[in-house]
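>>> Predicted coordinates and the sequence they were generated for:
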Amino acid sequence: MQPGNKKVQITSSELGDLWTTYMNDSMAICMFNQFLQHIDDDEIKVILEYALKLSEEHCAFIEGLFKEENAAIPQGFNVETDVNLSAPRLYSDTFYLMYLHNMGKIGGNSFTLCLATSARKDVRDFFRKCVEHSMELFERTSSTLLSKGLFLRPPQIEMPKQVDFVQHQSFLNGWFGDRRPLNAVEIMNLFFNIERNQIGKSLVTGFSQTTTDKEVANYFVRAKEIAAKHIEIFGSALSESELPSPMTWDTMPTTSTTQTFSDKLMMFHATVLTGASVSHYGTSMGTSPRRDIGVTYNRIIQEVLLFAEDGTQIMINRSWLEQPPQAPNRSALVKKD
């Protein structure tokens, strides 16, 4: 092969994004296969089958690319060892739909960032398709939620009649003086953070009642309590401005206590959602000028980070934490007397 035709080496950011995508999609394949064992709504079933197909395609592409590059393929998760397909139904059809809708939104955000940090054309093409797939999943779930009357719309406020500029420092007030009403961006952040926490709460509730590991069960109970607290905090902020919080859906798990997913998979899934929470809260903090709201986000980010650290420790102690590709330890390569 001529030097000019040599394939460009994959960068660290591309490698990290591909590895993470493989881990997430291999987990999703297990989740979707189990969901498909218990589903009554044909509309939602079609969307689930579409999501499963996408995750399988993503994993197949990454496996092929890693083989070409002589790179180790992540172990990830598989249906044979990480999911019990014969377990009773754990979640409702409504939960499946909301779960897919949330995954579409998370995928759209994360894959856009992956695309923006990729240089090699085949990798860029892959992540561009992943963005398109996520948007299509979002569109399909949105349309179905709307048709079933399940789409939760953020609160409405009056349309502005004129352009205004901030005239006083009181715009930033949080604890002292008169607090201004929430602005549209702050309302949006609070509303969707409630929605995401409701989905996460339902998910980990099911995890907590089906694991046989007491420490893992306690971790999921703690996750449920944190989600409930955050829902209350965000809801109170909306109520103060006389705005409604999102309604709850029929998304709580069934009473099944049969092990449905492996503890390793459930703990990994919890870490994925925790990481997404930190990202969403950080964005919310950066776009919420009112001091009390910004400080609240900062406080709960610290809480979530400590929670994530405890979860990581559980996974390390049980040899469940698969290590991402990392740079060589140069100091370890030095021959010392």
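Thanks, I have it. Keep in mind that this is a model prediction, so the values were computed, not measured.
>>> CA atoms for contacts and neighbours, from now on please.
Fine.
>>> just how off-centre is stretch 87-105 within its chain?
13 Å (Cα atoms, centre = their mean, to the nearest Å).
>>> which residues touch it?
Under the criterion Cα atoms under 8 Å, 6 or more residues apart in numbering, residues 35, 37-41, 44, 48, 51, 134-138, 141-142, 145, 196, 199, 206, 249-256, 258-260 lie in contact with stretch 87-105.
>>> I'd like to know which of those are buried.
By neighbour count, with 16 or more other Cα atoms under 10 Å, the contacts of stretch 87-105 hold 35, 38-39, 44, 48, 51, 134-138, 141-142, 145, 196, 199, 206, 251-253, 258-260 as buried.
>>> okay, pairing it with this:
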Amino acid sequence: MPETPTITSSELGSLWLTYQQKTMILRMLEYFIEKADDVEAKNIMTGLYGEINPYVGKITEIFHSEGAVIPLGFSDQDVNKDVPKLYDNGFDIMFVRLIKEISMAMHSLNITMSYREDIVILFKELTSITQKYYNLCTQYLIKKGMLARPPYVSMPKSVEFVKDTNYLGGLTINPFSEKRPLNSVETAHLHHAIESNVIGMQMIIGFAQCANEKEVKQFFTEGAELAKSIIKEISETLLIDNIQAPVSSGGNPTRSTIAPFSDKLMMYCTSLFCGFSMGSSSLGTAFSLRNDLPAKISIFMKDIFEYAHRGAKIMINNGWMEEPPQMEERKQMNKK
């Protein structure tokens, strides 16, 4: 065995995806830092930029050493820092917090698919940075009153066990039966879904205002309506049990119609959010024991998947979708 083995296909794929994501985040941070009018928010984003920027170089070095082409990712051509603010009232930190949540999930998964020690260490270090800035963003937003906490609940005084299958309730047993109240685990996932979709909706409304291509503008408009419908449906589910849906006081798009980002970058960012939403929804269905909830969430997942699929077609037709490294086409090679 060589001292430093060649990277595997899973390591190559993980590094390639990380390169795409990090170059996108850096471009967006450059704009948000330039437009930040809050010193603490600016310091958080500047610190994050300084800590993750070197990892783009580290990934580039690995690709060089392996003889792999360097991905294009996102460059200075994908950001314009000189345009007016597209978002106001804390959206920059709200966005960074959600991006860090996505990054935590990706880095944790990448560690499980990495075998070479230097790559495992790289993803462990990125995970540590991500956790640090996720917490900084969370505490900032709470202090500023821009982040709604999940609902409180009376503390349990004894251990209870489910006594019969009526606990499952909902569709598959009797759709007309009275449903039990939501438990704390189900409430947590519903609250998180609303919180994520609110930020996604605000982001995509801003994108719709400034997109250059008509087809892209229409795609973003449809995405905002999809997010609204999901927020409305989940909020009604909470209100039935007298639980207040989370309401954020910040993150509003401005009236600007001048794009700070390329259509390519905005489409990729939306695709990333769709993938995160589907993954998060899958987790929500796995831990929801009331039968109506997985059924409802599955419909959301289907709608999000179809929306993301339309977005992928737009990216392909415009030449914006960079192709991940491919496995060898053995059948074609054999024919030759």
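Alright, I've got the coordinates. From a predicted model like this one, the values you see are computed outputs, not experimental measurements.
>>> Which ones among the contacts of stretch 87-105 of the first structure map onto helices?
In helices, defined here by DSSP state H, the members of the contacts of stretch 87-105 of the first structure are 35, 44, 48, 51, 134-138, 141-142, 145, 196, 199, 206.
>>> what does P325 of the second structure align to in the first structure?
Matched by TM-score structural alignment, P325 of the second structure corresponds to P325 in the first structure.
>>> The closest residue to its match other than its chain neighbours and L146 of the first structure: what is the separation?
Of all residues not flanking P325 of the first structure in the chain, G16 sits nearest, at 6.9 Å (Cα to Cα, 6 or more residues apart in numbering). Using Cα to Cα, to the nearest Å, G16 of the first structure is found at 36 Å from L146 of the first structure.
>>> Name the residue in these two with the higher neighbour count.
Taking other Cα atoms under 10 Å, G16 of the first structure and L146 do not tie; G16 has more neighbours (16 against 12).
>>> what's the matching residue for that one over in the second structure?
G16 of the first structure maps onto G13 in the second structure, by TM-score structural alignment.
>>> what's the mean deviation for the strand or helix carrying its match versus the first structure?
Assigned by DSSP states H and E, G13 of the second structure belongs to helix 9-35. Superposed on the first structure, helix 9-35 of the second structure shows a mean distance of 0.8 Å to its aligned residues (mean Cα distance after the TM-score superposition for the first structure).
>>> Packing partners of that helix?
helix 39-66, helix 91-112 (3 or more Cα pairs under 8 Å, 6 or more residues apart in numbering; DSSP states H and E).
>>> Give me the distance from it to the chain's centre.
For helix 9-35 of the second structure, the distance to the chain centre is 13 Å (Cα atoms, centre = their mean).
>>> Same question for stretch 115-126 of the first structure.
Distance of stretch 115-126 of the first structure from the chain centroid (Cα atoms, centre = their mean) equals 22 Å.
>>> counterpart of that stretch in the second structure, which residues?
So stretch 115-126 of the first structure sits over residues 111-122 in the second structure, by TM-score structural alignment.
>>> Can you give the contact residues for that stretch?
Residues contacting stretch 111-122 of the second structure (Cα under 8 Å, 6+ apart): T4, P5, I7, S10, E11, S14, Y55, F123, K124.
>>> Trace the first one over to the first structure, please.
Spelled out, it's T4 of the second structure. Using TM-score structural alignment, T4 of the second structure sits opposite K7 in the first structure.
>>> How much space separates that match from V295 of the first structure?
Taking Cα to Cα, one finds K7 of the first structure at 48 Å from V295 of the first structure.
>>> tell me which element the residue nearest to I230 of the second structure when sequence neighbours are not counted falls in.
Closest residue to I230 of the second structure in three dimensions, ignoring its sequence neighbours and counting by Cα to Cα, 6+ apart: F300, at 6.9 Å. Secondary structure from DSSP H and E places F300 of the second structure in helix 292-317.
>>> got it, and I204 of the second structure?
In the assignment (DSSP H and E), I204 of the second structure maps to helix 184-210.
>>> now do V159 of the second structure
Going by DSSP H and E, V159 of the second structure is not in any helix or strand.
>>> Can you give me the neighbour number for it?
V159 of the second structure has 5 neighbours, counted by other Cα under 10 Å.
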